[in-house]
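Trainee: structure here, sequence nowhere to be found:
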């Protein structure tokens, strides 16, 4: 419970700061909010280390484990290896020790496919460095190598984020002096799996590194992002604004990689302070003023901030917009890169802090209409089915693949959003929960920083790499075609209670107002329509929303 007490203390501190309105936004802009969240995470992970959780021994296995009756039983008869699931099978598992990080934790990951052979590879960050693996056509994970950390290990080693550019992997870390390593994944093509290679990542002149840069005076970054069509990447979150980079204030730093062996800093954007994560694209969409512009969508702790970065040396802010329930704006993606009209984003601490629609601890994804880049609007939400914290998410066609800490990889059908941007018709179509330890808790999970950190869903084979904090790495794959969301009205206790003869008129009047806004308060809902709150217990906001969609409004 020590970690939860620390998070509760953080929550109280955040609320106290919020009460001092004139200082609230500065608290975010300075990067102090991020520092305090990192402190809470460190306390939790150090507690897990002290309890021996990071040192737990899990056997590797390589076989297809079918999702049957809601369970993927990897090791029948062995407790702790039965994973809740829906429409998702498991194929392989390698524990953290075998990845090259014994008694330590995992973090970000990314994938690469060799165009000539079609072979699929993964780079998986962990405390000691970066592990390189191949996913064989059978789904089996095979370790090929390990890239050592650039700097001496420390608390910041727990954070690594990676992105791919052509056949190169861009690797950043919160570790002081680590900088950004750029590694050529083609080096893995000739490695014999029987003799994995240790690559020297400690020296910028090492032949094992293609190149190396220091993004700030501290040599650390929280995230890296590679543009999807232009030869540059960005580093964001370079340490606290008040102590770190004197010109970019932990915002965006642009690195030209036309010559990948010699990345060049070509500009920065620090006007909105600390940037946690980002997506940069050539704009295509309904806002004709910006068609062809290079834009970045920044997930900036308390806002969605949109930048015009066509001129890297003079980037400007197009808009900066917060939302009800904002606690820590974390990450998101546009639904369609070819027509950028909608964005979905997650907030990493709204569940922890019981903010807005996440007051019931079920994870919330926020839906935005960005038809006007200068005036984006949050239009709706959709919610997860298990109490947990949502993390990184990536859109592929009609689906979004989202890492949730304690409840694993979740897949949602988001194809309805262009027709209904309130999010009412979004539904969960698949998942694999790789942290069975918290399944028995109320709500089906724990709202804390254990479980899944990252995943990579882009392989043509359909295999999905899932990287965890404590256990190790999994390979999953959909059991088959995902089901479509049902838009019909299923009469559960919630709907029956709200449309009962003595409550129907009251429910219709309530729903008429309820459906006009996305600003939902769980406590207010319970006091306004207590009969609905009682009948729609559990994930109350989602259940009431579904019921209201099935009732004619007054």
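Mentor: Happy to help now that I have it. Since the structure is predicted, the reported quantities are computational estimates derived from the model, not experimental observations.

Trainee: switch to C-alpha atoms for all contacts and neighbour counts from now on
Mentor: Noted.

Trainee: I'd like to know how far residue 366 sits from residue 111.
Mentor: 27 Å (CA to CA, to the nearest Å).

Trainee: do residue 423 as well
Mentor: Relative to residue 111, and taking CA to CA, residue 423 is found at 30 Å.

Trainee: check which residues of whatever helix or strand residue 5 lives in are buried.
Mentor: For residue 5, the host element (DSSP states H and E) is helix 2-19. Buried positions in helix 2-19, judged by neighbour count with 16 or more other CA atoms under 10 Å: 3, 4, 6, 7, 10, 11, 14, 17.

Trainee: closest to residue 154 out of those residues?
Mentor: Proximity to residue 154 was ranked across those by CA to CA; first place goes to residue 3, at 20.1 Å.

Trainee: who touches that closest one in this structure?
Mentor: 40, 43, 44, 47 (CA atoms under 8 Å, 6 or more residues apart in numbering).

Trainee: try this one next to it:
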């Protein structure tokens, strides 16, 4: 293993605290996760001792199928001090210019300095607020005003707040700066950095819909409102709207991946008035399985959406749906892109004319959006972090990615192999 773990970075399972969690209802699918053995990891590490490898003739480190993407560094779960990793986000320190990857996992939230992308180094870990052995073991993170906001399905985890500027001077085991306990569990969190509001989804409040929190003073989060009319929301993106529909210019709009008891939808809600949020539109779509996550393209005209279980349920290849949001009252499904793999899609984020899609067993796929107005996407690069197969399963692979670092790199978080630092050629 690479000797990159900060001295006080911890793996709680070694202290006898960790017990394998039991998945609930929808999350039972994640019981399929079967990470490589220590021997398999060590064997692969021998093939790439420095964690750096160019993509040559379609392979990096003689292991990972790739096209147009090089591997700059790689930290295993053991390097991160985790037994399972999932979501990630990032932060660039405005004072030092340093880039940090923020990785969620079983034991807590890990901060990794990626300022030298070929020498990613763990700085510290914020332990889980509570490590509940009977709940799923992932957590999700977003950043606002130099603070990280962390939620988890564990109960009663609530919302952790951590001042990221402390990473300039502190390492090892860290402590939260504030805690919000108005919900016990949550599946995810989105933050509108323009307004200073966090939107927590999948909580045990608000019927699992939008639990809105005023974080304008980051260490004094305050309840702001609920939106429960559409039922359970699995993920959302909330923005101060600046897109083509002049009726909503300057309004605060959430576009939701709405996996509700009455079906699977993409829904649009005006949350400008937190005390009285107003539904705008709610659209079903064919071959649905589980409405999972999506992201606006720059300019907010198009929304790219992924369904987590349509590959399993309908036998289709990895699918991304294109929604034309020119009229927020009447969004139109204008195109469907199926790539060449059978993997389940997970999280997608857009930057300029590219979309970065994390697909479990087929890894990072990069799509060009130049013809999105024609209902088309084109895959232009990929890096497969799970070489075993491209099955439509949850057995391993990429959970998320972060393409917004100051440096021209992309972080990819994986359940079984930790963190990859990648670079498009």
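Mentor: That came through, no problem. Predicted model, so just to flag it, every value in this text is computed and none were measured.

Trainee: surely residue 75 of structure 2 meets residue 414?
Mentor: No: using CA atoms under 8 Å, residue 75 of structure 2 makes no contact with residue 414, being 10.3 Å away.

Trainee: mutual contacts of those two, please.
Mentor: residue 420.

Trainee: can you give me the helices for the stretch 101-250 of structure 2?
Mentor: Using DSSP state H, counting those that start in this stretch, the stretch 101-250 of structure 2 contains no helices.

Trainee: for structure 2, which helix is longest?
Mentor: The residue-count maximum for a helix in structure 2 (DSSP state H) belongs to helix 38-47.

Trainee: what is the corresponding segment of structure 1 for the helix or strand just after it?
Mentor: Note on helix 38-47 of structure 2: by DSSP H and E, the next helix or strand toward the C-terminus is strand 59-60. Counting by TM-score structural alignment, strand 59-60 of structure 2 lines up with residues 71-72 of structure 1.

Trainee: mean shift between the matching stretch and structure 2?
Mentor: Once fitted to structure 2, stretch 71-72 of structure 1 is off its aligned match by 0.6 Å on average (mean CA distance after the TM-score superposition for structure 1).

Trainee: please enumerate residues in contact with that stretch?
Mentor: With CA under 8 Å, 6+ apart, stretch 71-72 of structure 1 has contacts from 65, 66, 82, 83, 84, 85, 86, 89, 90.

Trainee: aligned to residue 235 of structure 1, what sits in structure 2?
Mentor: Looks like residue 235 of structure 1 aligns to residue 200 there (TM-score structural alignment).

Trainee: contacting residues for its match?
Mentor: By CA under 8 Å, 6+ apart, the neighbours of residue 200 of structure 2 are 186, 187, 188, 189, 190, 209, 210, 211, 212, 213.

Trainee: is the first one in contact with residue 207, as I believe?
Mentor: So that's residue 186 of structure 2. No: contact criterion CA under 8 Å: residue 186 of structure 2 and residue 207 do not qualify, at 11.5 Å.

Trainee: more crowded one of those two?
Mentor: residue 186 (27 against 19; other CA atoms under 10 Å).

Trainee: that one matches what in structure 1?
Mentor: Aligned partner of residue 186 of structure 2 by TM-score structural alignment: residue 221.

Trainee: any idea how many residues pack against the residue lying closest to its match once chain neighbours are set aside?
Mentor: Using CA to CA, 6 or more residues apart in numbering and skipping residues adjacent in sequence, the residue nearest residue 221 of structure 1 is residue 238, 4.3 Å away. Counted with other CA under 10 Å, residues neighbouring residue 238 of structure 1 total 32.

Trainee: can you verify my assumption that residue 238 of structure 1 contacts residue 250?
Mentor: Yes: applying CA under 8 Å, one finds residue 238 of structure 1 in contact with residue 250, separated by 4.6 Å.

Trainee: for residue 46 of structure 2, see how far away the counterpart of residue 264 of structure 1 in structure 2 is.
Mentor: Using TM-score structural alignment, the partner of residue 264 of structure 1 in structure 2 is residue 222. Noted for residue 222 of structure 2: a distance of 50 Å to residue 46 of structure 2, by CA to CA.

Trainee: looking at these two, which one has more neighbours?
Mentor: residue 222 (18 against 12).

Trainee: who's in contact with the more buried one?
Mentor: Going by CA under 8 Å, 6+ apart, the list of residues near residue 222 of structure 2 reads 180, 213, 214, 215.

Trainee: reformat those as CSV; add neighbour count.
Mentor: Below are the contacts of residue 222 of structure 2 laid out as CSV (neighbours: other CA atoms under 10 Å):
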residue, neighbour count
180, 19
213, 21
214, 19
215, 24
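
Trainee: conserved subset of the residues you listed in structure 1?
Mentor: Retained contacts for the contacts of residue 222 of structure 2 in structure 1, judged by both residues aligned by TM-score structural alignment, their matches' CA atoms under 8 Å, are 213, 214, 215.

Trainee: how many neighbours does residue 334 of structure 2 have?
Mentor: Neighbours of residue 334 of structure 2 (other CA under 10 Å): 16.

Trainee: separation between it and residue 198 of structure 2?
Mentor: Distance from residue 334 of structure 2 to residue 198 of structure 2, counting by CA to CA: 30 Å.

Trainee: can you check residue 90 of structure 2 too?
Mentor: 16 Å.

Trainee: repeat for residue 114 of structure 2
Mentor: 26 Å.

Trainee: follow-up on the earlier one: hey, what's in contact with both of residue 238 and residue 250 of structure 1?
Mentor: 244, 274.

Trainee: next one: the match of residue 264 of structure 1 from residue 211 of structure 2, what distance?
Mentor: On the measure of CA to CA, residue 222 of structure 2 and residue 211 of structure 2 end up 11 Å apart.

Trainee: likewise residue 170 of structure 2?
Mentor: 32 Å.

Trainee: higher neighbour count, these two?
Mentor: A direct count of neighbours by other CA under 10 Å for residue 170 of structure 2 and residue 211 places residue 211 higher, at 26 against 12.

Trainee: counterpart of the more buried one in structure 1?
Mentor: Residue 211 of structure 2 maps onto residue 253 in structure 1, by TM-score structural alignment.

Trainee: residues contacting its match?
Mentor: 215, 234, 235, 236, 265, 266, 267, 268, 269.
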